[in-house]
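Visitor: Next input, structure requested:
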Amino acid sequence: MNVNAPKKSAVSEIRSRILFVLFAIFVFRMGAHIPLPGVDLVKLGQFFTENKGGFLSFLNMFSGGALSRMSVFSLGIGPYISASIAINLLSYVLPTLEELRKQGGQGRHKLTKYTRVLALIVALIQSVPVARQLLSNGFVLNPSALFFVTTSISLATGTMFMLWLGEQITERGIGNGISVLIFAGITSRFPDVFSNLFDMFSRGQLQILSLIVILAAIFMITAFVVLMEKGQRQIKVTHPSRSPSGSSANVLPLKINMAGVMPPIFANIMVFTPLGIAGFFTTPAESNLLNIATRLLQPGQLLYSIVVVAAISFFSFVFTSMTFNPDEFSENLKKGGAMIPGIRPGKATSRYIDEVMSRLALFGILYLSFVVLLPELFVSTLKIPFYFGGTSLLIVVVVVMDFMSQLNAHLIPDKYHEMVSKGKGSKKQSLQLFR
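Guide: Presented below is the predicted three-dimensional model:
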């Protein structure tokens, strides 16, 4: 009876965690359909239909269609991401935040509080131009100062609720809560995408060869992302030991893409944000320069590709340096008496690890740029309607891989208990044979 008890508790815990994730996703999707009070949804829907592509479509994808419905979740978790990056960068510049970063768990808890406060401030700031744009474009049923206030508060509250919901998923569910919400928002658009593709095929607007190419490209990009995300460079590290050989060796695994999926996200935001901000102050009909910039920075254009690759390169190095600090790792090795074979401890070790990370970051940049720009190549050169953006596919695959790895981590104690139980059973059988 005692042997089976831990196994049942482990299975029930995993089941409850998965059910909580599904419930949280359901709450998120319900919130994405709650519109702001006083918005004319008919006019807003026509506007999004006429202005497909560009900055609004990019934000609408990450909000799971909440922006096109102008729901309370329209801002998404963008303000939190911006605040998180700002706090992380400032923790390397400001001495006070740097001290908190080095304090461990307690310091990170305080940094998290600062991030929440900054996210609220950013959400309030971003909600102001959204409310003003709704008023100026006639998307409001009864324009008044009260609408301006209620819209700003509603949007900021929606963002903070999503942040709280993501934290609950991280604590009580499986996977990173913020990533799970982004995943839910992106995948909610997939049924419409598949429906559009097969409707085009049934009406004869899409040839069978083009459909096969699209499905094959999705499969190949997914397999390529999985391969690259699992790729590692292992650095051998020797530790002092009392074993007869005098030392033991471990490895330091460094991922090819240590920056994760954030560089493509911020690269697209950096491309589209200036145009979005400019749109709040002038209309395309009044500014030929804005028209030209909008056309040149559309996905599939050469300038768009150049700017996106440059932005991915910049953010990849930034996020890689934030993820792993060679100086701190070298200092920890030196304190523990460990070393990399053939490399002197101290600054030489730090330089060596930094060089390896720089080379890996270069491969990561090429990998991310390829995945992000390949779908645009299909659209611009082959004239194939590839509705699956490279950034969205990348996020979906990485989140699923992270979910599976954390699920396996929760199953490890159960598997270990099962192995111990089998070991005890085989031991009893051996004793019975000897008897």
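Visitor: okay, CA-based contacts and neighbour counts for the rest of this
Guide: Noted.
Visitor: give the contact list for the residue lying closest to P35 once chain neighbours are set aside.
Guide: Spatial nearest neighbour of P35, excluding adjacent residues (C-alpha to C-alpha, 6 or more residues apart in numbering): S71 at 3.8 Å. By C-alpha atoms under 8 Å, 6 or more residues apart in numbering, S71 lies in contact with G31, A32, H33, I34, P35, L36.
Visitor: Please apply the same query to S350.
Guide: For S350, counting by C-alpha under 8 Å, 6+ apart, the contacting residues are P326, D327, F329, S330.
Visitor: So which residues of the stretch 151-300 of the chain form strands?
Guide: Listed in chain order, the strands of the stretch 151-300 of the chain (DSSP state E, counting those that start in this stretch) span 232-240, 247-255.
Visitor: possible to save those as CSV with mean neighbour count?
Guide: Shown next, in CSV, are the strands of the stretch 151-300 of the chain (neighbours: other C-alpha atoms under 10 Å):
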stretch, mean neighbour count
strand 232-240, 14
strand 247-255, 14
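Visitor: I'd like to know which of those strands is closest to L289.
Guide: Across these, L289 has its closest neighbour in strand 247-255 (42.4 Å, C-alpha to C-alpha).
Visitor: Okay, buried residues for the host helix or strand of S358 please.
Guide: If you go by DSSP states H and E, S358 is part of helix 347-381. In terms of neighbour count (16 or more other C-alpha atoms under 10 Å), helix 347-381 has its buried residues at 349-350, 352-354, 357, 360-362, 364-369, 371-378.
Visitor: Next secondary structure after it?
Guide: helix 390-434.
Visitor: From the chain's centroid, how far away is that following helix?
Guide: 26 Å (C-alpha atoms, centre = their mean, to the nearest Å).
Visitor: Before we compare anything, build this one as well:
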Amino acid sequence: MNFIKNFFTNLSDLQKRILFTLGALIIYRVGSFIPLPGVNASAVLHLFQGEGGMLGMFDMFSGGSLSRMSILALNIFPYISASIIIQLLTATSKSLNELRKEGESGRIKINQYTRYLAVLLAIVQGWAVVKGLEVMAPVNGVPAVINPGLSFELSAVIALVGGTVFVMWLAEQITARGLGQGASLLIFAGIIAEVPGGIAKMFSLGSVGQISPAMIALIIGFVVGIIALIAFMEQAQRRIQILYPRQVMANGVTNTNASYLPIKVNMSGVMGPVFASSIMMLPAFLQRFVQSENHIVQSIMGFFTYGTWSYMALYTILIIFFAYFQTAVVFNSEETANNLKNAGGYIPSVRPGEQTSKFLDGIVSRTTAIGVVYLVVVCVLPIILNTQLGMPLAIGGTSVLIVAGVVLDTMNQVQSYMVAKQYSSVIKKAQKKGRFRV
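Guide: Next up, the predicted model:
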């Protein structure tokens, strides 16, 4: 026990965060294998065999929890849907907008509202899943639900909602005590867990002649190209020069302080495509688990069928909308302009205040337009290649974007911790030499 205590005592803050993140992801993966009580897992797994499209993407994002029908089947997506709704309401509701401006206390209240709404959405989605399992056709004479009825429905919904609440809590703990953004890391872990199976399936099809070696090489080259594009675009930025008032030094020489304001091309990160995907998953989710013979309902569901041009058009519109919306949430040009004015900084040839705000708005709009084109290419082009041209991609563009984006964000956070540690060690050494007096 003393060895373990001394081991964790001697760890740096970065090492503790890395270990905490790894431990949380291991717990998450273990939880994804705990089956939902009263469900025949083999019958549900048979339902998902060969399942592609948006529901297959949902299953990949959850790390196979949905196809195994585990207690974490709903995963983090009720929370993501709730976040979308709350952010939209914050932009349109005066009371929520005022609450957001209150700082940390307002943010805590908004997060609490998001959790309540996520639980409500989890109850609705969980009930839809449970009712869908009860009416599911038996597989080889074996029903999906062993003992259907009210008792099963209540226990299953409670288990699914409890799993969602646990995943929400785990994501928040990773964000606060680990590395990276918790929700994105959990989705990242689910995708990574399913990638080896997809790659093995592709090579097995190649071994029996269903996929030619040239096609396999083309797929690998395409994925590598997408990863290279993501790595380049996620680091791309427009730097705006900021000047500060001149300072007169002791020797009479004037010194002009200059810095740069970085404007990322894809300021929304991976959250824009994640939000768009979570909305597009809902019709596929309902289509699979809520059976309806109504022609109007079937026509509406057909509009959302994965791979159709209507589906891709709507998906593109949602990506564009959430990219701009998330950018507006992340970057406030008016607030940035006021901060620069209060600090005495200014952009060359631009007057401080309102003109600076308009100038920044124009820059952000143009850079975001480039980022939107990049997101659409990465997320929609693989769907076209898969459904229209028959290229059997083992992983979609959205999944690659999430994986690469999370890796880059985590690496940047690790680098910032290392730089902070180096500065801290330099200051301590300087204090020991008497350069700083405390």
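Visitor: who wins for neighbours among the contacts of S71 of structure 1?
Guide: A32 (24 neighbours; other C-alpha atoms under 10 Å).
Visitor: Does R351 of structure 2 fall in a helix, a strand, or a coil region?
Guide: Three-state call for R351 of structure 2 (DSSP: H, G, I helix; E, B strand; the rest coil): coil.
Visitor: can you redo the strands of the stretch 151-300 of structure 1 as JSON lines with distance to P385 of structure 1?
Guide: As requested, the strands of the stretch 151-300 of structure 1 are exported to JSON lines (distance: least, C-alpha to C-alpha, whole Å):
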{"stretch": "strand 232-240", "distance to P385 of structure 1": "34"}
{"stretch": "strand 247-255", "distance to P385 of structure 1": "33"}
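Visitor: that older thread, with structure 2 overlaid, report how far the helix holding S358 of structure 1 is off on average.
Guide: By mean C-alpha distance after the TM-score superposition for structure 1, the fitted helix 347-381 of structure 1 averages 1.6 Å away from its aligned residues in structure 2.
Visitor: between that helix and helix 390-434, how many degrees?
Guide: 120 degrees (axes from the mean of the first three to the mean of the last three C-alpha atoms, to 10 degrees).
Visitor: Without its sequence neighbours, what residue ends up closest to S310 of structure 2?
Guide: Closest to S310 of structure 2 by C-alpha to C-alpha, 6+ apart is F303, at 6.0 Å.
Visitor: Could you report the neighbour count for the one you found?
Guide: By other C-alpha under 10 Å, neighbour count at F303 of structure 2 equals 15.
Visitor: picking that back up, which one of the strands of the stretch 151-300 of structure 1 lies closest to M200 of structure 1?
Guide: strand 247-255 (40.4 Å).
Visitor: and the closest one, how far from structure 2 on average?
Guide: Averaged out, strand 247-255 of structure 1 is 1.6 Å away (mean C-alpha distance after the TM-score superposition for structure 1).
Visitor: What is the neighbour count of the aligned residue in structure 2 for V140 of structure 1?
Guide: The pairwise alignment with structure 2 assigns V140 of structure 1 to V145, based on TM-score structural alignment. Using other C-alpha under 10 Å, V145 of structure 2 has 23 other residues around it.
Visitor: Next up, the contacts around the nearest residue to V145 of structure 2 once chain neighbours are set aside.
Guide: Leaving aside its sequence neighbours, V145 of structure 2 sits nearest to V39 (C-alpha to C-alpha, 6+ apart; 4.7 Å). By C-alpha under 8 Å, 6+ apart, V39 of structure 2 lies in contact with M69, A144, V145, I146.
Visitor: Relative to V329 of structure 2, which of these is nearest.
Guide: Nearest member of these to V329 of structure 2, counting by C-alpha to C-alpha, is M69, at 35.1 Å.
Visitor: Let me see the contact set for the closest one.
Guide: M69 of structure 2 touches P35, L36, V39, A41, V44, L45, counting by C-alpha under 8 Å, 6+ apart.
Visitor: Over to M270 of structure 1?
Guide: So M270 of structure 1 contacts A311 (C-alpha under 8 Å, 6+ apart).
Visitor: which position in structure 2 aligns with it?
Guide: Under TM-score structural alignment, M270 of structure 1 pairs with I279 in structure 2.
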